[in-house]
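Trainee: for reference, the sequence and a predicted model appear below.
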Amino acid sequence: MSYQVFARKYRPKTFADVLGQDHVVRTLSNAIAQNRLAHAYLFVGPRGTGKTSTARILAKALNCTGGPKIDFDPDEDICQEIAEGRSLDVLEIDGASNNGVEQVRDLRESVRFSPARGQFKIYYIDEVHMLSNAAFNALLKTLEEPPPHVKFIFATTEANKILPTIISRCQRFDLRPIPTETIAAHLQHIAAEEGITLEATAAWAIAKGADGGMRDAQSMLDQLVAFCGETITEANVLDIFGFTSREKVAQLTGCLLSRETPAALSLIQKEAETGRELSQLLGELIGCLRALLVAKLDPTADGEGIPADLWNALLEAADEYPPDRILAAIDVFAETEGRMKWATNKRLHFELGVIKSIQTLGEVRITDVIKVLTRGADFIPVPEPRPVQTEQTPPSAPASTAAPEEPAPVEATTSETPTDAPPATPEPEPEPESAAPAPPATIVVESEPKRSKPIGGAIGALDSLIAAAPEESEPPAAPEPAPWEEPKKAAEPEPAPAAAPIDDAFHQDPLIQSALEKFEGKILR
């Protein structure tokens, strides 16, 4: 007997053998058990996820002896015929080579005949999206109302190329990429059946490189057995397929988080010189950054297969970055991945992406400034409440008071020096209510001669001083002379009153001097 590759030798035979597609298996099993069978099924999914295998298992369940039933015997002759593709009642058609109207016309004529052995006549069309629009339109009527003994099963990797009128007539099942852990475990099972020693790290590397496709993983394992023999290590996997180890991915991620640009560029150079696939390395790097981002949002998330010690070190290095900064780095690498897909010099674009991502991680944003200012505001002393300050002001103070930073006025006698007196406010003093004159020596002075006062405040203080000065120096008022005697008294001025003139300290007052300078005035004695 000729050699059979692992992908064919270990193809699923029953619903229980289908891995990673529990939602499809459960739906089909329930439909068979409840006798709710549709006339057309559409299986959509990436390569190697089990579309053809599931279609054959469904055909076995429908045409097995005593069927339809779920627990059929895969070793009976009719099931063997279906598995090997030689059953007269199950026709497998390649959509790429039979995509014309003539082939669809032949199919429409053959559906009228009853099945030869089983209960149903099943037409399985693989890569159905390759049919032309004319072929699809020719199949519409037959697909909508087929004979009771006819079932259609379609499989495709590109459902967007199928006419909506075809999809609406089928029950659609989307097959998902198989998880990495499931593929690695199945590879270990195959290795045990074949008597091969497969390291767990090697199985994980193969499953990671298969990218969700079981058939790809089985083909890679077959190739490794031919190269390595009975013992397969992770180093063998990395050397043959150009994959990058998880340690290298973690090391490159650590260089990014620590913003060590020379170390990161040196690592990329070494990987390129050893023949590693840079696109695969970039994909692994994006996956590691995504795992870090998810771990910051969900602490229970795993490390995408990275060893525990390396994963913990990456988590500690990522603590200083908020999630939005790591997300920005992922965006940079996503753009780089799009450019590398069509570029001839992939290393150049990879290095540019690394440099730009490191700059993105280290840049200062406005959100960082706001956070720092918010934290610093907690240490600033809180000023006293405003109502306490308003209670200290006199209730009778007018609205046109001076600026609040100036001190309140203080009265001082003429015996005190001007420099020792406290500052005065520009408020005009209220006129005395009684006839008794104010004390003659009471004046208002400024404690800071060099500070400029508002003009209105200086005039008000000057008026109050002038109003007090006549009361201090003039004698009791004499009878007013007649109008015709005024020239005579002007010609013969009387001597000054016996009262002494105003003291020189009054003239030297800084407020008086400032008023004289502002209004260009002079003192008349």
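Mentor: Perfect, thanks for sending it.

Trainee: please count neighbours and contacts with C-alpha atoms only from this point.
Mentor: Noted.

Trainee: so which residues of the stretch 301-450 of the chain form helices?
Mentor: Taking DSSP state H, counting those that start in this stretch as the test, the helices found in the stretch 301-450 of the chain are 308-317, 323-340, 346-362, 366-376, 386-392.

Trainee: distance to residue 188 added to those helices, as a markdown table?
Mentor: Formatted as a markdown table, these follow (distance: least, Cα to Cα, whole Å):
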| stretch | distance to residue 188 |
| --- | --- |
| helix 308-317 | 22 |
| helix 323-340 | 32 |
| helix 346-362 | 34 |
| helix 366-376 | 49 |
| helix 386-392 | 77 |
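
Trainee: with mean neighbour count added, can I get those helices in CSV?
Mentor: Below are the helices of the stretch 301-450 of the chain laid out as CSV (neighbours: other Cα atoms under 10 Å):
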stretch, mean neighbour count
helix 308-317, 15
helix 323-340, 17
helix 346-362, 18
helix 366-376, 11
helix 386-392, 9
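
Trainee: tell me which of the ones you listed lies nearest to residue 85.
Mentor: Minimum separation from residue 85 across these (Cα to Cα) falls at helix 323-340, 41.0 Å.

Trainee: re the thing from before, ok, which of the helices of the stretch 301-450 of the chain comes nearest residue 442?
Mentor: That would be helix 386-392 among the helices of the stretch 301-450 of the chain, by Cα to Cα, at 25.0 Å.

Trainee: can you list the residues that contact the closest one?
Mentor: Residues from elsewhere that reach helix 386-392 (Cα atoms under 8 Å, 6 or more residues apart in numbering): none.

Trainee: out of the helices of the stretch 301-450 of the chain, which gets nearest to residue 177?
Mentor: helix 323-340 (20.8 Å).

Trainee: packing partners of that closest one?
Mentor: For helix 323-340, the elements it packs on are helix 278-297, helix 346-362, judged by 3 or more Cα pairs under 8 Å, 6 or more residues apart in numbering; DSSP states H and E.

Trainee: looking at those, which is nearest to residue 370?
Mentor: Short answer: helix 346-362, nearest of the helices and strands packed on helix 323-340 by Cα to Cα, at 16.6 Å.

Trainee: count the residues that sit near residue 454.
Mentor: Other residues near residue 454 come to 11 when the count uses other Cα atoms under 10 Å.

Trainee: excluding sequence neighbours, find me the nearest residue to residue 167.
Mentor: The spatial neighbour of residue 167 that comes closest, neighbours along the chain excluded (Cα to Cα, 6 or more residues apart in numbering), is residue 42 at 7.6 Å.

Trainee: what strand or helix carries the one you found?
Mentor: strand 40-44 (DSSP states H and E).

Trainee: same deal with residue 112?
Mentor: Short version, using DSSP H and E: residue 112 is in no helix or strand.

Trainee: pretty sure it sits against residue 147.
Mentor: Yes - using Cα atoms under 8 Å, residue 112 is in contact with residue 147, at 7.1 Å.

Trainee: the structure to be compared is supplied as follows:
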Amino acid sequence: MENFVVSARKYRPATFRSVVGQQHVTTTLQNAIVSQHLAQAFLFCGPRGVGKTTCARILAKTINCEFVEEHVRKGRPVSELLRTQPDIVPDALQQAADPDNTPFELEACGKCSSCRAFQENASFNVHELDAASNNSVEDIRSLVEQVRYAPQQGRFKVYIIDEVHMLSNAAFNAFLKTLEEPPSYAIFILATTERHKIIPTILSRCQIFDFNRIRVDDIRGHLRYVATQEHIQAEDDALHLLAQKADGGLRDALSMFDQMVTFSGHDLRYKDVVQNLHILDYEYYFRLVDALLAENLSGTLLLLEEVMQNGFDLHNFVVGAAEHLRGLLVCKDPVTVQLLEVSDNIRSRYVQQAQAAPLAFLLSALNLVSQCDREFKQAKNQRLHVELMLMKLAYLNGAVQFARDLGAGPAANGTAQASSGNDEAKKKSSVTPPATPAPSLAPVSNRIETAAPHAKAPENTPPAPVPPPAGPPAVALTVVSGPADPEPIVPIESGVEELHDTPSIEDEAATQVPATPQLRDSVPHVEIGTPSVAGHEPGQVPVTAAPLPPPRPGMPTGKPLGLGTKLPGLGSLSAMKAQLEQQAAAGKTTTEAEPAGPVTGLPAVNDEVLQRVWAELIEERKAISMSQYSLLNRPVQANAQHVIVLRVDNPVQEDQFNEFRADFLGELRRRTGYPRINVQVEVVERVDTGRKLYTSSDKLEYLMEKYPMLTAMKQKLGLDADF
């Protein structure tokens, strides 16, 4: 019975041209031979099964070839060799019409005595050493002794040391001198898969060649060549799956190929490869994504059960799902489809499914699967961990669409509305300039106040134009009804009384606008019947307005300062009066803005209502956080300015209150009915009591000072304190 030779040995490359996927190495070595610039030591690094030892053997064979010796080193033309030594000329040059001018790649002839001896493993010029089993100093000494003898035939003696990283440090040090200054006929070729384990002094004496992982297409092409030579019918998808499973190693791919041929005979099919190698097929992941896009949670969980029943590892399933989602993501753009290393049939299915999957779904799903992959090993119940991920993915598409609808809702209505528990979002939306011309202001119940002197325009005086707006136009604001008792209007210094959609939640002392010079303008004002800030009665001669100063960097942007900022589009007194009358007829009410400074004349806060609402709010906070409950569970009382002073123990509690201040204060104002009520946090200073911790020695000294008899007793009895 004929001995079987595995494909990795039977089809091992014998020339530089037949080496798969390492052209950058083979070309450099060929040029070094032609230019006669061979180094005395080479180091071949790279993963397993990529051709390190193969290239070392081809190099050793080529540099001792008689054709290379005669043609390259001695410079004899090919035509002369054809006449004198035709047996050493390669077949490609023998068939050429003009062999001297025919370009060719330098290869060993394979016909001379040196090449034949190498092919029959009988060459005395090539020595291979396995450093994994010969890693001691004595083995290196024996090698150095052999180097002393010149070759009897040929020019070079080549020493191939495989797995050189297994040498001990002492063996490396014993090898240094010979490696640095070997004889002219000695060449060392070191091969390793772990370059980082080699000491730097060895690396500095070698020319280093890094071998790459072989591409999937190159491995598939070589498997196709082997299958053709062996008369095996193989599906392209099956060969591609073998190439992917090899992970860049040609030897692993050939080993699996032999195994599959033994299993399925001369007809290699894709299903046989999937079944025999126990590989999670693409079909599982295509079914998974189809179920997720259809929000079929039951089908997704049943698919996971099928995967587990077939004996696949859950972690491999998660990693494969991430790879599949990544493949769909690169297939969204025709330019990046080439990044997907699959066969043409599978690639077309990827493209088809990628068109049905939204980009937002793929990105979010990839994020969830990656998170599951990171946390998989820390999970106690790993199956439940994967099932939770699948549950999130099953409803991810609907969640993404819901988020889009939620974000597009306020924009479609043209208003900036938010939930009742998100006062901060309301405040931000109220100052965002719209893309279209600003609508009219919300209805004003009482009047508008300015910082300039109010003057009633004479009947024969034409209305002066309103200055252009000093800032972005304000949007329409939601009107909030005030408390039961109307509050008196107090002049403010911000130009126009501010209109808020919700009462301000900021600290009045912190948000107070610095005093600015009084502005004088000639715009007719609404008669309000009370003196203005400057003290002029209505009916006095109007004065010319000064230009508005630009806002300072530190000034709050939520409170406009100029009339033009709050009243865009109102160009005359008649337009203003018409708008106010129309709003008053509709019966709308508004809440006046909070003043920037101290407010007087406010109605007294009902302490019973305040205490009841405060108790309700802290009970609700107790269910959320006990720290918030303990922070708010303090006696409170509102002063005449509607300010509640909340005394806390330290600045940490102050920062903690500021985190939920917006929600809490908005709910407090809504339930009490006092929109001007505010909470001011005050840190109580601790009083130093002077108390300290006493040691046992301090206590003994105190007792001896208080009771002198203890001192006498200690001296008489010769006692000593033992602390």
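Mentor: On my side now, so go ahead. Model, not experiment: these values are computed from the prediction.

Trainee: superposing both, give me the TM-score.
Mentor: Here the TM-score for the pair of chains, by TM-score structural alignment, normalised by the length of the first structure, is 0.68; 422 aligned residues with a Cα RMSD of 4.3 Å.

Trainee: what's residue 158 of the first structure aligned with over in the second structure?
Mentor: Residue pairing (TM-score structural alignment): residue 158 of the first structure is matched to residue 194 of the second structure.

Trainee: residue 511 of the first structure maps to what in the second structure?
Mentor: Checking TM-score structural alignment: residue 511 of the first structure goes with nothing.

Trainee: show me the contacts for residue 511 of the first structure.
Mentor: Residues near residue 511 of the first structure by Cα under 8 Å, 6+ apart: 445-446, 449, 458, 462.

Trainee: top of the residues you listed by number of neighbours, please.
Mentor: Result: residue 445 is most packed of the contacts of residue 511 of the first structure (other Cα under 10 Å), 28 neighbours.

Trainee: could I get the full set of helices for the stretch 601-723 of the second structure?
Mentor: 607-624, 626-632, 651-659, 661-672, 696-706, 708-717.

Trainee: highest average neighbour count across the ones you listed?
Mentor: helix 661-672 (a mean of 18; mean count of other Cα atoms under 10 Å).

Trainee: which stretch of the first structure lines up against that helix?
Mentor: When the first structure is aligned by TM-score structural alignment, helix 661-672 of the second structure has no counterpart there.

Trainee: now the angle from that helix to helix 607-624?
Mentor: If you take axes from the mean of the first three to the mean of the last three Cα atoms, to 10 degrees, helix 661-672 of the second structure sits at 140 degrees to helix 607-624.

Trainee: which elements pack onto helix 661-672 of the second structure?
Mentor: Secondary elements touching helix 661-672 of the second structure (3+ Cα pairs under 8 Å, 6+ apart): helix 423-430, helix 607-624.

Trainee: mind putting those helices into CSV with distance to residue 273 of the second structure?
Mentor: Output for those, formatted as CSV (distance: least, Cα to Cα, whole Å):
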stretch, distance to residue 273 of the second structure
helix 423-430, 58
helix 607-624, 57
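
Trainee: sorry, back to before: wait, what's in contact with the residue nearest to residue 167 of the first structure?
Mentor: Residue 42 of the first structure sits in contact with 153-156, 167, 170-173, where contact means Cα under 8 Å, 6+ apart.

Trainee: switch these over to TSV; also include distance to residue 351 of the first structure and secondary structure.
Mentor: Formatted as TSV, those follow (distance: Cα to Cα, whole Å; DSSP: H, G, I helix; E, B strand; the rest coil):
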residue	distance to residue 351 of the first structure	secondary structure
153	47	strand
154	44	strand
155	41	strand
156	37	strand
167	44	helix
170	48	coil
171	47	strand
172	43	strand
173	41	strand
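
Trainee: pull out the buried members of those.
Mentor: Taking 16 or more other Cα atoms under 10 Å as the criterion, what is buried in the contacts of residue 42 of the first structure is 153-156, 167, 170, 172-173.

Trainee: and these, which two are furthest apart?
Mentor: Largest pairwise distance in those, by Cα to Cα, is 12.9 Å, between 156 and 170.

Trainee: can you count the residues close to residue 135 of the first structure?
Mentor: With other Cα under 10 Å as criterion, residue 135 of the first structure counts 18.

Trainee: what's the counterpart of it in the second structure?
Mentor: So residue 135 of the first structure corresponds to residue 171, using TM-score structural alignment.

Trainee: isn't that match up against residue 142?
Mentor: No - taking contacts as Cα under 8 Å, residue 171 of the second structure lies outside contact range of residue 142: 11.3 Å.

Trainee: hang on, the earlier thing: what's the closest of the helices of the stretch 301-450 of the first structure to residue 263 of the first structure?
Mentor: That would be, of these and by Cα to Cα, helix 346-362, which comes in at 10.9 Å.

Trainee: show residues contacting that closest one.
Mentor: 256-257, 259, 261, 264-265, 268, 272, 278-279, 282, 321, 325-326, 328-329, 332-333, 336, 339-340.

Trainee: also stretch 296-303 of the first structure?
Mentor: By Cα under 8 Å, 6+ apart, stretch 296-303 of the first structure touches 288, 291-292, 294-295, 311, 323.

Trainee: JSON lines please, covering those residues and showing distance to residue 388 of the first structure.
Mentor: Shown next, in JSON lines, are the contacts of stretch 296-303 of the first structure (distance: Cα to Cα, whole Å):
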{"residue": "288", "distance to residue 388 of the first structure": "59"}
{"residue": "291", "distance to residue 388 of the first structure": "56"}
{"residue": "292", "distance to residue 388 of the first structure": "53"}
{"residue": "294", "distance to residue 388 of the first structure": "52"}
{"residue": "295", "distance to residue 388 of the first structure": "51"}
{"residue": "311", "distance to residue 388 of the first structure": "58"}
{"residue": "323", "distance to residue 388 of the first structure": "45"}
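
Trainee: farthest pair in those residues?
Mentor: Largest separation among the contacts of stretch 296-303 of the first structure by Cα to Cα: 311 and 323, giving 17.0 Å.

Trainee: now the helices for the stretch 101-250 of the second structure?
Mentor: Going by DSSP H, counting those that start in this stretch, the stretch 101-250 of the second structure shows helices at 113-119, 137-147, 169-180, 200-203, 216-229, 236-245, 250-264.

Trainee: how close does the fourth one sit to the first structure?
Mentor: This points to helix 200-203 of the second structure. Comparing helix 200-203 of the second structure with its match in the first structure after superposition yields a mean distance of 1.4 Å (mean Cα distance after the TM-score superposition for the first structure).
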